[in-house]
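Colleague: One predicted model, sequence on top.
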Amino acid sequence: MNILWFILIGMAAGWLAGQLVKGSGFGLVGDIVVGIIGALLGGLIFSTFGVSAGGGLLGSLIVATIGAVILLFGLRLIRSA
């Protein structure tokens, strides 16, 4: 059941990150996939620096969204080069 929540939060974070980061997007499906990968990246970044966004759904969504935004910026930099 935890993996299902992880995927759902990643999907929501991907959509939210796509709305926050304007420009030539990857489309809805691409942003959702980026959100799922960004959720992993956000969790890794936050745990590496020992930072906590709080527990529960909202904290997980914040961490996943930050990771997805960072990933989107990186992908768009690579894509434009």
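Modeller: Ah, there it is. Residues are numbered from 1 along each chain as shown.
Colleague: Could you use CA atoms for every contact and neighbour count after this?
Modeller: Will do.
Colleague: Buried by neighbour count: which residues of the helix ranked longest in the chain qualify?
Modeller: Among the elements of the chain assigned as helix by DSSP state H, the one spanning the most residues is helix 56-80. By neighbour count, with 16 or more other CA atoms under 10 Å as the criterion, the buried positions of helix 56-80 are 60-72.
Colleague: Centre-most residue in this protein?
Modeller: Here the mean C-alpha position of the chain is nearest to the C-alpha of Ala68 (CA atoms, centre = their mean), at a distance of 2.4 Å.
Colleague: Comparison target, given below:
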Amino acid sequence: MGILYALLIGALAGWLAGKIMKGGGFGALLNIILGIVGGAVGNWLFGALDIHISSGILGDLITGVIGAVAILFIAGLFKK
């Protein structure tokens, strides 16, 4: 169940990050995939920095969106 939860939160985070990064996205499907990767990166980064945003679904979603925006930004640098 944990893997499915992470995939759903990551997919939602990727979709939201695509909306936030207007023009910097790669299409809905790739944004969702990058959101899943970004969620993992966000969780790792915040864990390494000992930053705790919130607990539960909202905290996971915020962390995922921040990680996904970072991944989309970096991927956008290579897109050009």
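Modeller: Structure's in. What do you need? Worth saying up front: this structure is predicted, and the values here are computed from it rather than measured.
Colleague: Remind me what the longest helix of structure 1 packs against, helices and strands.
Modeller: Using 3 or more CA pairs under 8 Å, 6 or more residues apart in numbering; DSSP states H and E as the contact criterion, the secondary-structure elements in contact with helix 56-80 of structure 1 are helix 2-20, helix 27-49.
Colleague: still on that earlier bit, which of the buried residues of helix 56-80 of structure 1 lies at the shortest distance from Gly35 of structure 1?
Modeller: Distance ranking of those against Gly35 of structure 1, using CA to CA, places Ala68 first at 4.9 Å.
Colleague: Count the neighbours of the nearest residue to that closest one once chain neighbours are set aside for me.
Modeller: Here the nearest residue to Ala68 of structure 1 in space, its sequence neighbours aside, is Gly38; by CA to CA, 6 or more residues apart in numbering that works out to 3.8 Å. A total of 28 residues lie near Gly38 of structure 1 under the criterion other CA atoms under 10 Å.
Colleague: same check, this time on Ala28 of structure 2
Modeller: Other residues close to Ala28 of structure 2 by other CA under 10 Å number 15.
Colleague: got a list of what it touches?
Modeller: Contacts for Ala28 of structure 2 (CA atoms under 8 Å, 6 or more residues apart in numbering) come out as Trp15, Gly18.
Colleague: and the gap between it and Ser55 of structure 2?
Modeller: For Ala28 of structure 2, the distance to Ser55 of structure 2 under the criterion CA to CA, to the nearest Å works out to 27 Å.
Colleague: Please apply the same query to Gly24 of structure 2.
Modeller: Computed with CA to CA, the distance linking Gly24 of structure 2 and Ser55 of structure 2 is 29 Å.
Colleague: ok, back up a step: tabulate the helices and strands packed on helix 56-80 of structure 1 in TSV, adding columns for distance to Arg76 of structure 1.
Modeller: What follows is the helices and strands packed on helix 56-80 of structure 1, written out as TSV (distance: least, CA to CA, whole Å):
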stretch	distance to Arg76 of structure 1
helix 2-20	12
helix 27-49	12
